[in-house]
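>>> 3D, please:
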Amino acid sequence: MKEQQHSQASSCSGCGVQLQSGKPELPGFLPEAAMGRDPVICQRCFRIRNYNEASSVAVDQDDFLRLLGSIGSTDSLVVHIVDLYDFEGSLISGLQRFVGNNPVLLVVNKIDLLPKAMNVNRLRNWVQKQAKAEGLRTVDVVLCSAKRNMGFEHVIDALEQYRNGRDVYVVGATNVGKSTLINRLIRDYSDMERELTTSRYPGTTLDAVHIPLEDGKAIIDTPGIVYATRMTEIVPRSFLGSLLPDKPIKPLVYQLNAGQTLFIGSLVRFDFVEGDRQSFTFYISNALNMHRTKLERADELYADHRGQLLGGPSLEELESIPAWTRHSLRVKRGVNKDVFISGLGWIQVNGTSGALIDVYAPKGVKVMLRDSMI
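Here you go, the predicted model:
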């Protein structure tokens, strides 16, 4: 019986990676003595589940793209999960060329992080407009929170409506809540008793995981695409808990005059360079420290107090983060815009008089203007 289990346990039931017992530093490592367990999970998944600890294994990006490209030759429903909190940072803008003519259902996760007074219909319209602008054709858009069990019945209804007896491929960037949502699907939509590994750490799923359905088809959970343009990919893992909110954001409103600066921890500097006095609303994790100063003092303040008075990451951790790049953004008069910083959140420009803004962020992190979400 043990030999039979050993032969069946070729992949981890938590992350899908091929199991091996020879090299602890590579993905899929499991001591030989643990191979007979049922269900069997790799050592990395065991540490994530039990100790909230992730090892620094890496998976080749080409393998991710090769797997995505294979979807185009199938007859499947593609479920693209994005993080509403990091919409432009988590959307796979080139997805259409990978999936061919297969229908794409866009599932927008983590709506629980927005203020409760948010108009859901307006939000859905905003998502459809942004997705279309990125070249993504969708059969439908569903808003939900897999973690808080909000709107999940709509996800199930959409799967029933669009699957038509086909396999379901679930795709998304790292850390969008993909495995959390799949675990809900397993409980509600499949008779399989298993659970994928979930954590705050990017790239938890390392290989395709097949979850059989009662009609002989399957839900296929694919690895998360790693985008280095997101703040979540470059900060130390020990700081992710501060960067990623896990409860509804309390927006922070600042009335600023031209010539004032706001530091968001020691990660980002926001300069209001030019414009009439106006308010700016910050939609970021409430665990991050905010510090206001005059623009003329900003350089000196950062040099003297980064990683300390200005808040985390620490001085030592900042050494591993790329140096800042300046992004100069002009908001036209009478136009509602967000300054979006991938993996961090966004700042809504509330004034109607226009503004010139400089944003300093680690090199490579996506910083852009977009139509206001809220």
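>>> switch to C-alpha atoms for all contacts and neighbour counts from now on
Will do.
>>> and stretch 208-220, which residues are buried?
Across stretch 208-220, burial judged by 16 or more other C-alpha atoms under 10 Å covers 208-213, 218-220.
>>> Just those: which are in strands?
209-212, 218-220 (DSSP state E).
>>> For S70, state which of those is nearest.
The closest of these to S70 turns out to be I220 (C-alpha to C-alpha; 12.3 Å).
>>> which residues touch that closest one?
167-170, 208-211 (C-alpha atoms under 8 Å, 6 or more residues apart in numbering).
>>> how about this one, so we can line them up?
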Amino acid sequence: MEEKRRCPGCGAVFQGFDENLPGYLVPGKNPDDGVLCKRCFQMKHYGVYRKALLADPGIQKDIRAHALGAAALFLVLDVSRPEISLPDLDWAESMKKPVFVIANKIDLLEPWTTRKEVLQWLSERTGVRQEQILLVSAQNRGDMAELRRHIEETFDAGDRLLFAGAANVGKSTLLGALLKNEMPTVSRLPGTTVGLTEYRMANGPILVDAPGLKGEDPFVPVLCPDCLAALSPKKVFQSSIEVLKTGQTVFWGGLAQLIVADAGERGWVRLGIFAPDSVTIHRTREERIDGLMKEHAGELLVPPCRKCAAKLQTQSWREEQFQIHPEEDLVVPGIGWVALYSGACTAKLRAPAFVKGVRRPWLIPSPARRQQGKKKN
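You can find the predicted model right below:
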């Protein structure tokens, strides 16, 4: 049976019946010499994003089938939002193959912490040995050269290495840097890759790019492509330190709010607020939440855009209550987190019902702790 020809950018089987679906080949084009489907061409050259969401069970089935012949599995995660990817580690390890964790986008955290500290944090959180965790930035040539060397020295030229992980963790960017070409279609839109695609390294094994899993990112099924892209940092991760009293609130755009319900006897807490650079961070009081959401979601408070803001208004919203202790973060999956740097408090997370807050140990220590560490060094 002749193997179906696939778009080298996203892995979709070429087709000529629907230009709105992945894999559409413009009439007159031949699927040779790196020709891209219409969707990939528009994303790569014009920044026109189109979602093509796949069901996770189908993706996992394909990954399991390819894993049978793989020498190892590389789970790629976005180190600035690891909660999106960490649940995938369980089923990755269930395939009985060597598993390596590539923690991408480490450059987003380097203004506030060190690679050594992040490596230790990830190892403690995952139970994966530090030797099997690789911290990289796909934008850093030195990191990519070191990762390329590691792969070439560890695996044979005929080995297949399966790269998997959540949507929009940077797999395609990573593979493009390893291959030293622009063949995988790269965008800030989750769900760009829609089929398993193989690429051969010049002096190494075959790299298999799997579609990103969507299940752990609560906003992927709901927001439009532009709003989803806004949740992926353009250049940096923003951070601010805020002193909040009981009743004061922090907005992450129009997507979620953190309310200090009880700041204890002292009456205030010091929080570190972290979010992608496209997300509006706005501080106010609890009684102003409804008015601001009604008047400014999609305008002052972005993301979402106006259309997604209207869609979110039809969703059920809820408040989760958390006891946050010193040296803990409260994560809003898919958006950002707050770090409790001083005091102890009861906080309420107000967000759409499909968003569930997560407590974890500090990812980024307090400024005072960082200064102590510098003095010790």
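>>> Mind checking the TM-score on these two?
Aligned and superposed, the two chains score 0.86 in TM-score terms (TM-score structural alignment, normalised by the length of structure 1); 356 aligned residues with a C-alpha RMSD of 2.5 Å.
>>> ok so, going back, how about JSON lines for the buried residues of stretch 208-220 of structure 1, with distance to I347 of structure 1 added?
Below are the buried residues of stretch 208-220 of structure 1 laid out as JSON lines (distance: C-alpha to C-alpha, whole Å):
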{"residue": "A208", "distance to I347 of structure 1": "36"}
{"residue": "V209", "distance to I347 of structure 1": "37"}
{"residue": "H210", "distance to I347 of structure 1": "39"}
{"residue": "I211", "distance to I347 of structure 1": "40"}
{"residue": "P212", "distance to I347 of structure 1": "43"}
{"residue": "L213", "distance to I347 of structure 1": "43"}
{"residue": "A218", "distance to I347 of structure 1": "41"}
{"residue": "I219", "distance to I347 of structure 1": "37"}
{"residue": "I220", "distance to I347 of structure 1": "36"}
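>>> Just flag the most distant two among those residues.
It's A208 and L213 that sit farthest apart of the buried residues of stretch 208-220 of structure 1, by C-alpha to C-alpha, at 15.6 Å.
>>> count of residues packed around the counterpart of T222 of structure 1 in structure 2?
By TM-score structural alignment, T222 of structure 1 lines up with A210 in structure 2. For A210 of structure 2, the count of nearby residues is 27 (other C-alpha atoms under 10 Å).
>>> Give the closest residue to A210 of structure 2 in space, chain neighbours not counted.
In space, and not counting its chain neighbours, A210 of structure 2 is closest to L196: 4.6 Å by C-alpha to C-alpha, 6 or more residues apart in numbering.
>>> can you tell me how far the one you found sits from E152 of structure 2?
Distance, L196 of structure 2 to E152 of structure 2, using C-alpha to C-alpha, to the nearest Å: 22 Å.
>>> And for R6 of structure 2?
R6 of structure 2 is 26 Å from E152 of structure 2, by C-alpha to C-alpha.
>>> Closest one to S279 of structure 1 out of the contacts of I220 of structure 1, please.
V170 (39.8 Å).
>>> show me where the stretch 1-150 of structure 2 has helices.
With DSSP state H, counting those that start in this stretch as the criterion, the stretch 1-150 of structure 2 has helices at 38-46, 56-67, 88-93, 115-126, 141-154.
>>> of these, which approaches E242 of structure 2 most closely?
Ranked by C-alpha to C-alpha, the member of the helices of the stretch 1-150 of structure 2 that lies closest to E242 of structure 2 is helix 115-126, at 23.5 Å.
>>> other SSEs contacting that closest one?
Here helix 115-126 of structure 2 touches strand 133-135, going by 3 or more C-alpha pairs under 8 Å, 6 or more residues apart in numbering; DSSP states H and E.
>>> Superposed on structure 1, what's the mean shift for the strand it packs on?
The superposed strand 133-135 of structure 2 is, by mean C-alpha distance after the TM-score superposition for structure 1, a mean 0.8 Å from where its aligned residues fall in structure 1.
>>> and that strand, which stretch of structure 1?
Residue span in structure 1 matched to strand 133-135 of structure 2, by TM-score structural alignment: 141-143.
>>> before we move on, back to that, the match of T222 of structure 1 touches Y199, doesn't it?
No. With contact defined as C-alpha atoms under 8 Å, A210 of structure 2 does not reach Y199; the gap is 11.5 Å.
>>> Please point out which of the contacts of I220 of structure 1 structure 2 shares.
Here is what carries over to structure 2 from these, by both residues aligned by TM-score structural alignment, their matches' C-alpha atoms under 8 Å: 167-170, 208-211.
>>> and these as JSON lines, adding distance to L19 of structure 1?
Formatted as JSON lines, the kept ones among the contacts of I220 of structure 1 follow (distance: C-alpha to C-alpha, whole Å):
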{"residue": "D167", "distance to L19 of structure 1": "25"}
{"residue": "V168", "distance to L19 of structure 1": "24"}
{"residue": "Y169", "distance to L19 of structure 1": "22"}
{"residue": "V170", "distance to L19 of structure 1": "22"}
{"residue": "A208", "distance to L19 of structure 1": "13"}
{"residue": "V209", "distance to L19 of structure 1": "13"}
{"residue": "H210", "distance to L19 of structure 1": "15"}
{"residue": "I211", "distance to L19 of structure 1": "18"}
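>>> and of these, the nearest to P27 of structure 1?
A208 (13.5 Å).
>>> Please say which position in structure 2 that closest one maps to.
So A208 of structure 1 corresponds to L196, using TM-score structural alignment.
>>> who's in contact with that match?
L196 of structure 2 neighbours (C-alpha under 8 Å, 6+ apart): 11, 62, 208-211.
>>> of all those, which two lie farthest apart?
Within those (distances taken as C-alpha to C-alpha), the two that end up farthest apart are G11 and D62, at 12.5 Å.
>>> okay, these two: which has more neighbours?
The residue with more neighbours, out of G11 of structure 2 and D62, is G11; 25 against 15, by other C-alpha under 10 Å.
>>> Please tell me how far the residue lying closest to that one once chain neighbours are set aside sits from G212 of structure 2.
Spatial nearest neighbour of G11 of structure 2, chain neighbours left out: G195 (4.1 Å); criterion: C-alpha to C-alpha, 6+ apart. Counting by C-alpha to C-alpha, the gap from G195 of structure 2 to G212 of structure 2 is 10 Å.
>>> Sweet, I'm off.
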